[in-house]
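**Student:** my questions are about this predicted structure, shown below with the sequence.
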Amino acid sequence: MTDTGTPTTVRLHDLACRRDRDEWIVGRLATGRFVALPEAGKRVIDLLQAGLSVPEAGARLKQDTGEDVDVPEFVTALMDLEFVAEADGRPVPAAAMKPPPLAGLRPHQVRWTLHPALPAAAGTLLAAALLLIGVRPDLSLDFRTLLWTSHGSLVIALGAAAGWTLLLLHELAHLLTARATGVPGRIELGTRLQFLVLQTDISGIELASRRHRLTAYLAGVTVNLTVFALAVLAAAAAAPGTLPHRVLLAVALTALLPLPFQLMVFMRTDVYFVLQDLTGCRDLYGDGRAYAAYAARRLMRRKPRPGSPAGDPSALLPSHERRAVRIYAVVLVVGTAVCLGFLAAITVPADLTLLSGAVRDLSSGRSLSSVLDAAAVLVFLGGLHVLWLVTWLRTRRQMPEPLKNL
């Protein structure tokens, strides 16, 4: 062990890597932790994996490149990332990893999800469906499409069944395409501002090729559009006005309803990750928040908090990221303000009215039906808010670190 407490010899876990512009993305697919390294950092990892000790790796790097890298400090950072399996011959303790869902599903079994023929087929189906909608008035979609029967309970039942099925298929598509690249993936509850969402953590997909990354990001949207297209094509084959015709069109519109939410990139939706990838940003959301906070301080002429950077944080970013981060910061502030304004003006008053009315009806006990109705409101609406809070607290503790330079 060196004088600084850093081990002299280390054995690294299996690490995946790919070149990204003038840097290397290196990480562990098993844990979803990854980091951006300069060429010198990648060279140190190669030397350590070749069996050189920590001092030998530093000496070899200086001999080959002339760069004087603090390899012991670098190795300490690798240990913090849980990239080191053994130090001086002893196993390095690491956090226990939960088995991923569908653990028996291997990458080669779902490799077909990455085939370029799939998006081409989905695009063909979508184009055919849109063409039919344009030429056949009986296939037009509006709010009345969802009201396919006069029985409200059946309308709600179909909407719930189709909506939850589509949601699970949407997230399963993310999981399968990520698994095909070797990323385990995990489906879990999460929050986006005031919204409770089902989401798939595919941390580690950054190590895949760009085509595979974009496929994984857009897999869910592709599923929604494919279901929409298939439902429209099936409805076109049914007699207009019949029950199958009306039900299929209701399913088609239900498949489209979640897609506007994906355009809210200020909440890190599927389209956000596409945008982040195409702009080449490491942490578009985090850097956008930092720049928005800096701009707000300047506007209000306030001093930064202790420990916060005093200057423009975007000035430290590469030029290709700087403009994207500043534009995104505007979208982030405006979008967040609109969502929270809607929450304050519409959602909270409506929920408080329902909850207070339920408490009043429950305490008065005027009739059995009013008591049952009030209990249902308290259980479902109150439970939803409690679930949101619990999920919000959990995700804040477990949120994966964004890709940063090391």
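**Tutor:** Thanks, I have it. Residues are numbered from 1 along each chain as shown.
**Student:** use CA for all of it now, contacts and neighbours both
**Tutor:** Noted.
**Student:** kindly indicate whether the residue lying farthest from the centre of the chain is helix, strand or coil.
**Tutor:** Distance to the chain centre peaks in the chain at Arg366, reaching 47.0 Å (criterion: CA atoms, centre = their mean). Look at Arg366: counting by DSSP: H, G, I helix; E, B strand; the rest coil, its state is coil.
**Student:** can you show me the helices along the stretch 201-350 of the chain?
**Tutor:** Using DSSP state H, counting those that start in this stretch, the helices of the stretch 201-350 of the chain run over 210-237, 243-256, 259-262, 270-279, 284-300, 319-342, 348-364.
**Student:** need those helices in CSV (columns: mean neighbour count).
**Tutor:** Rendered in CSV, the data for those read as follows (neighbours: other CA atoms under 10 Å):
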stretch, mean neighbour count
helix 210-237, 21
helix 243-256, 22
helix 259-262, 13
helix 270-279, 19
helix 284-300, 18
helix 319-342, 16
helix 348-364, 15
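**Student:** turn those into TSV, columns for distance to Val135.
**Tutor:** As requested, the helices of the stretch 201-350 of the chain are exported to TSV (distance: least, CA to CA, whole Å):
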stretch	distance to Val135
helix 210-237	11
helix 243-256	16
helix 259-262	24
helix 270-279	30
helix 284-300	42
helix 319-342	36
helix 348-364	41
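**Student:** to Glu171, which of these lies closest?
**Tutor:** helix 210-237 (6.1 Å; CA to CA).
**Student:** quick one: contacts of stretch 284-292?
**Tutor:** 266, 268, 276, 312-314, 324-326, 328-330, 332-333 (CA atoms under 8 Å, 6 or more residues apart in numbering).
**Student:** take this one as well and set it beside the first:
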Amino acid sequence: MGITYASEISLLPLKVRKDKHHYIVEDEATGDFYEMPEVCITAIELLNEAIPLMEIEKSLNDWYPNEDIDVMGFINQLLELELVKEIDGIPIQRSYVNHSNSTFTRIPKSLGHYFFNSISSKLYFLLLIASTGLILFNPDLFPRYSDIFVFDLMFQNVLALLVISFVLVILHEFGHVLAVRSEGLPAKIEVGNRLFFVVLETDMSQVWKLPAEKRNKLFLGGMYFDIVVLFLALASQISVTENSLTMGILKLVVLNTFIRLIFQAAVFMKTDLYYVIENQTGCYNLMENGRNFLAKWLPFLRVPETETFAGEEKFVRTYASFYLSGILLTLIITAYYYIPQMIFAINQIMLPGFFEPITSIRFWDSVVFLLQILLVLGLLIYSWTKKYRFSS
């Protein structure tokens, strides 16, 4: 459908909220959100007043002399976003998607507010300081790579790790859910995937209904619950017998929680802390713009171009340094925990098991562990080759 300056444009119902630097536009039908500068909001207001397009462009040029005004281009962008209702009275078909967020709506707002209020955030921070103090006072509490080996058999260790990880992830996500409900917003936990691995993640799309100063507790809700788990697991070790099974489980809980908290600082991934940084700076394409900034020296980091608004350049440069620091942190965690764990498991458990009789459970424990290693390596190689095929 051709659009001219004589065309009459009618938009769908949109809700506009002022953000830190620009505006958040909500498509009320789908619940989708878009960031737009002030000039676009003014254009939307004029369109809703049925002002002719030629007059809109003239007015915008007068009011925003430093902006490159292109009303026709903006209309085409609105069409791509499916925010146009009619052109010259002819309805525009759209691929309607309703993002339902009905799960957990029975959780009362008061319960969420009990865990997330002006006082609780300070308490969570104090618990983090207390956990640090416990480790400094008793360095034996600091998690070590060997804490994963609670049992003599690897299949038992793997099973224990999977069960504990699942429970702790559920607690983490429920922290997000309660934080969302504390603001009276709908929340749900979705099943997603990272390549072949199933993950749980809380739908945080409704966070854009809130002003920026209220969003951080929703992003940090999971980490707050992690901090509580870390403190309780550390404090409980003080009164537990050193060589007991309970102590082994507590150490595994600390190790699992500690690593996940550290990984939150790896902001080269979109972690909870990454979204806090985005929210604090008001730059909502920080990762993409940061990668493209680094692509000047590291071309393989380049991603499709995203818009960088005026004044965001300094935040992008700062984030780029955090991006590289996050990669370094990941390498350190791998070298300190994961590689030693693998070496220990191979030398102390898997290889000795192959010298046991074929009827021995230790022999078959080694076989299962070896198959797990080969499966992980196979998936890793497959993901690399798949990525190479798509990039080429």
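**Tutor:** That came in fine, so what should we check first? Since this is a predicted model, take the numbers as computed values, not measurements.
**Student:** what's the closest of the helices of the stretch 201-350 of the first structure to Pro7 of the first structure?
**Tutor:** helix 284-300 (33.3 Å).
**Student:** run the chain-centre distance for the closest one.
**Tutor:** 22 Å (CA atoms, centre = their mean, to the nearest Å).
**Student:** and stretch 315-324 of the second structure, by the same measure?
**Tutor:** 17 Å.
**Student:** that stretch against the first structure, how far on average?
**Tutor:** By mean CA distance after the TM-score superposition for the first structure, the fitted stretch 315-324 of the second structure averages 3.6 Å away from its aligned residues in the first structure.
**Student:** next: stretch 365-382 of the second structure.
**Tutor:** Looks like 6.8 Å for stretch 365-382 of the second structure (mean CA distance after the TM-score superposition for the first structure).
**Student:** buried residues in that stretch, which are they?
**Tutor:** For stretch 365-382 of the second structure, burial by neighbour count (16 or more other CA atoms under 10 Å) applies to 365-367, 369.
**Student:** same check on stretch 182-197 of the first structure?
**Tutor:** 182-187, 190-191, 196.
**Student:** switch those residues over to CSV; also include secondary structure.
**Tutor:** As requested, those are exported to CSV (three-state DSSP):
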residue, secondary structure
Gly182, coil
Val183, coil
Pro184, coil
Gly185, coil
Arg186, strand
Ile187, strand
Gly190, strand
Thr191, strand
Leu196, strand
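**Student:** determine which two of the contacts of stretch 284-292 of the first structure are furthest apart.
**Tutor:** Maximum distance among those (CA to CA): 23.0 Å, for Arg268 and Asp312.
**Student:** quick one, which of those two is more surrounded?
**Tutor:** Per other CA atoms under 10 Å, whichever of Arg268 of the first structure and Asp312 has more neighbours is Arg268, with 18 against 15.
**Student:** grab the nearest non-local neighbour of the more buried one.
**Tutor:** Tyr285 (7.3 Å; CA to CA, 6 or more residues apart in numbering).
**Student:** with Val97 of the second structure instead?
**Tutor:** That would be Thr30: by CA to CA, 6+ apart, it lies 5.8 Å from Val97 of the second structure.
**Student:** quick one: residues contacting the one you found.
**Tutor:** 96-99.
**Student:** now Leu14 of the second structure
**Tutor:** Counting by CA under 8 Å, 6+ apart, Leu14 of the second structure has contacts 25-28.
**Student:** turn those into JSON lines, including secondary structure.
**Tutor:** Formatted as JSON lines, the contacts of Leu14 of the second structure follow (three-state DSSP):
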{"residue": "Val25", "secondary structure": "strand"}
{"residue": "Glu26", "secondary structure": "strand"}
{"residue": "Asp27", "secondary structure": "strand"}
{"residue": "Glu28", "secondary structure": "coil"}
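**Student:** as TSV, the residues you listed with distance to Trp384 of the second structure and neighbour count would be great.
**Tutor:** Output for the contacts of Leu14 of the second structure, formatted as TSV (distance: CA to CA, whole Å; neighbours: other CA atoms under 10 Å):
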residue	distance to Trp384 of the second structure	neighbour count
Val25	38	21
Glu26	38	20
Asp27	38	18
Glu28	40	13
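**Student:** before we move on, back to that, filter the contacts of Thr30 of the second structure to the buried ones?
**Tutor:** For those, buried by 16+ other CA under 10 Å: none.
**Student:** how about the secondary structure of the residue nearest to Val97 of the second structure?
**Tutor:** coil.
**Student:** tell me which stretches of the stretch 51-200 of the second structure form helices.
**Tutor:** 53-63, 71-80, 109-115, 120-137, 154-181.
**Student:** turn those helices into CSV, columns for distance to Leu230 of the second structure.
**Tutor:** Output for these, formatted as CSV (distance: least, CA to CA, whole Å):
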stretch, distance to Leu230 of the second structure
helix 53-63, 55
helix 71-80, 47
helix 109-115, 17
helix 120-137, 7
helix 154-181, 10
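**Student:** just to revisit the earlier point, just give me the closest of the contacts of Leu14 of the second structure to Tyr64 of the second structure.
**Tutor:** Using CA to CA, those come closest to Tyr64 of the second structure at Val25, 20.0 Å.
**Student:** now for that closest one: which residues touch it?
**Tutor:** Applying CA under 8 Å, 6+ apart, the residues contacting Val25 of the second structure are 14-17, 33-36.
**Student:** do the same with Leu139 of the first structure
**Tutor:** 132-133, 232, 235-236, 249.
**Student:** same question for Arg17 of the second structure.
**Tutor:** 23-25, 209.
**Student:** where does it land in three-state SS?
**Tutor:** strand.
**Student:** what distance do you get for it to Glu35 of the second structure?
**Tutor:** From Arg17 of the second structure across to Glu35 of the second structure, the span is 10 Å (CA to CA, to the nearest Å).
**Student:** shared neighbours, those two?
**Tutor:** By CA under 8 Å, 6+ apart, the residues touching both Arg17 of the second structure and Glu35 are 23-25.
**Student:** in a markdown table: the residues you listed, plus distance to Phe390 of the second structure.
**Tutor:** Formatted as a markdown table, those follow (distance: CA to CA, whole Å):
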| residue | distance to Phe390 of the second structure |
| --- | --- |
| Tyr23 | 35 |
| Ile24 | 33 |
| Val25 | 33 |
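**Student:** tell me which of those is nearest to Tyr5 of the second structure?
**Tutor:** Val25 (24.4 Å).
**Student:** quick check: closest non-adjacent residue to the closest one.
**Tutor:** Per CA to CA, 6+ apart, closest to Val25 of the second structure is Val16, 4.6 Å.
**Student:** cool, Asp70 of the second structure as well?
**Tutor:** Glu57 is the one closest to Asp70 of the second structure (CA to CA, 6+ apart), at 7.2 Å.
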